[in-house]
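# Return a 3D structure for these sequence lines:
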Amino acid sequence: MKDHDEETLLAEVAALLDLPEHIGHPLHGALQRLYRQHRDQRQQVERLISISDRYQLLAIEARQVTQQRYERTLRRQRKLSRISDGYQALMRERNQALQQASTHDPLTGLPNRRLVGERLEQLISERRRFTLALLDIDHFKLINDRHGHDIGDRLLVAITQELSATLRHYDLCGRWGGEEFLLLLADTDLDEAQTIVERLRHRLADVTIHDDGQPLSVTVSAGLSQHRRGEPHQHTLKRADEALLKAKRDGRNRSLSATR
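Model prediction:
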């Protein structure tokens, strides 16, 4: 029954119950109790519906508040995740920069003594043969004194580029001192190394930079030593250094191999 029809029926029953001629009717009392019971039940149902509506409204509001909190929390977590990702990326860059700074020369980008030493120890542990060559730029101090350290740095970078372009991919070139470079020629005996260094020495003599339009080039001296099985790499380096000193004493612009 529709609400409108029910209201109409209840109104008719109420009107009948109020008529004086029906008060003494045998069904009057029963109908009146039934009417009141139905009215009470209807009021209870309406209260329950009202309570249910309020509960549903509160549930909807609570769900909306929860959803809003969840979305705020999600946005905050995403923001923190982006910050964390950025921080981790920054830390990786910092660590890479620190690693680069600890193992490479800042001017030339070549491996420094630490990294070269690690590579030497690795070759020794692998029982591989290798030859070392120490290269020194002739009269480099005069270049710095006459042309300034900026020109000296430019010359070092130009020589580094030529070294990197000329050496084999499995060789290692490191900056050993101010104007001194160390070549680690893996799987190479002394005779082959001598050929490589001589070819490299001639190429380095063709490296030219300009200072106020004036061309500037240099020569290099080199000392070589082949590693002996079982000896520390420091001994190999010492023999290469002694050969380099002899090359410089003999007039520079040459390469000599250690004889002992």
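
# contacts and neighbour counts: CA atoms only from here.
OK.

# what's near enough to touch Leu163?
Cys173, Leu200, Leu204 (Cα atoms under 8 Å, 6 or more residues apart in numbering).

# Quick check, the second one in contact with Ser164.
Translated: Leu200. No - contact between Leu200 and Ser164 fails when scored by Cα atoms under 8 Å: they sit 10.5 Å apart.

# Quick check: next helix or strand after the lengthiest helix in the chain?
Secondary structure assigned by DSSP state H gives helix 28-103 as the longest helix of the chain. Where DSSP states H and E defines the elements, the next helix or strand beyond helix 28-103 is helix 113-125.

# Next, the buried residues of that following helix.
By neighbour count on 16 or more other Cα atoms under 10 Å, the buried set for helix 113-125 is Arg113, Leu115, Val116, Leu120, Leu123, Ile124.

# Stretch 194-202 now?
Neighbour-count burial for stretch 194-202 flags Gln194, Ile196, Val197, Glu198, Leu200, Arg201 (criterion: 16+ other Cα under 10 Å).

# quick check, nearest of the residues you listed to Arg94?
Arg94 has its nearest neighbour among the buried residues of stretch 194-202 in Leu200, at 35.7 Å by Cα to Cα.

# Let me see the contact set for Arg252.
Asp138, Val220, Ser221 are the contacts of Arg252 under Cα under 8 Å, 6+ apart.

# Now show me the structure for the sequence below, then we'll compare the two:
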Amino acid sequence: MQKCASTDPLTGLLNRRSFERQFNLAMAHRAGGKFIIADMDYLKAINDEHGHLVGDDAIISFAQALELVLGDECLIARIGGDEFCAYLPKADANTVNQLVTQVGSAARNEFLRKTGLDYPLSFSVGMQKCHPKLTFREMISRADSELYAKKRSRPAPTAIDKAA
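As a prediction, the model looks like this:
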């Protein structure tokens, strides 16, 4: 029952409540690392074109890619429909940027394996440096600002993007 109460039922990742509790505890005892929030791009287009079960496969593929690439030392959670966050205690900005690229490749490969669809699973990321005593709410607010600035600057999806 403990596991059910602390994990997301679709992905098996931590849920928001559990992540928030563990992140706040980590920040109370140490500083450093990076906090990221990731939001899948164009999930609605996948749902509209292929159905919600395939959309679920996209979410699951992205979650599995996060776990595979980020590893056991990181806290990873699904905090909303297509939103995820992670705490990377030992990462710097360059490392995070490399990991984000790897997550994208792994997610696409996993989605292809699950569905047979070679669909670009793109996502936008906001990243912030962790500081002692900052709470989850403070970190998500800061990372959200960066995330939505990136989303506003990206191009709208086209038929070519869907087929790529």
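
# And the TM-score between these chains?
Between these two chains, after superposing, the TM-score reads 0.82 (TM-score structural alignment, normalised by the length of structure 2); 155 aligned residues with a Cα RMSD of 2.3 Å.

# re the thing from before, ok, the contacts of Arg252 of structure 1 vs Gln77 of structure 1, which is closest?
Scanning the contacts of Arg252 of structure 1 for proximity to Gln77 of structure 1, where the rule is Cα to Cα, the winner is Val220, at 60.4 Å.

# Please pull up the equivalent of the closest one in structure 2.
Matched across to structure 2, Val220 of structure 1 falls on Phe123, judged by TM-score structural alignment.

# how much space between the residue lying closest to that match once chain neighbours are set aside and Tyr119 of structure 2?
Of all residues not flanking Phe123 of structure 2 in the chain, Met40 sits nearest, at 4.1 Å (Cα to Cα, 6 or more residues apart in numbering). Met40 of structure 2 is 13 Å from Tyr119 of structure 2, where distance means Cα to Cα, to the nearest Å.

# Please apply the same query to Met139 of structure 2.
31 Å.

# cool, and Asp39 of structure 2?
Distance from Asp39 of structure 2 to Tyr119 of structure 2, by Cα to Cα: 16 Å.

# Tell me, how many residues neighbour the equivalent of Gln234 of structure 1 over in structure 2?
Matched by TM-score structural alignment, Gln234 of structure 1 corresponds to Arg137 in structure 2. Using other Cα atoms under 10 Å, Arg137 of structure 2 has 11 neighbouring residues.

# before we move on, what SS does Arg137 of structure 2 have?
Here Arg137 of structure 2 is recorded as helix under DSSP: H, G, I helix; E, B strand; the rest coil.

# Ok, Val96 of structure 2 next?
When the structure is split into helix, strand and coil by three-state DSSP, Val96 of structure 2 lands in helix.

# Tell me the residue in structure 1 aligned with it.
Checking TM-score structural alignment: Val96 of structure 2 goes with Ala193.

# neighbours of its match, just the number please.
24.

# what sits against Gln2 of structure 2?
Going by Cα under 8 Å, 6+ apart, Gln2 of structure 2 touches no other residue.

# counterpart of it in structure 1?
By TM-score structural alignment, Gln2 of structure 2 lines up with Gln99.

# Please apply the same query to Asn15 of structure 2.
Using TM-score structural alignment, Asn15 of structure 2 lines up with Asn112 in structure 1.

# Just list the residues touching that match, thanks.
Thr103, His104, Asp105, Gly174, Arg175, Trp176.

# hmm, back to that, mutual contacts of Met40 and Tyr119 of structure 2, please.
When Cα under 8 Å, 6+ apart defines a contact, no residue borders Met40 of structure 2 and Tyr119 alike.

# Since that was my last question, I'll sign off now.
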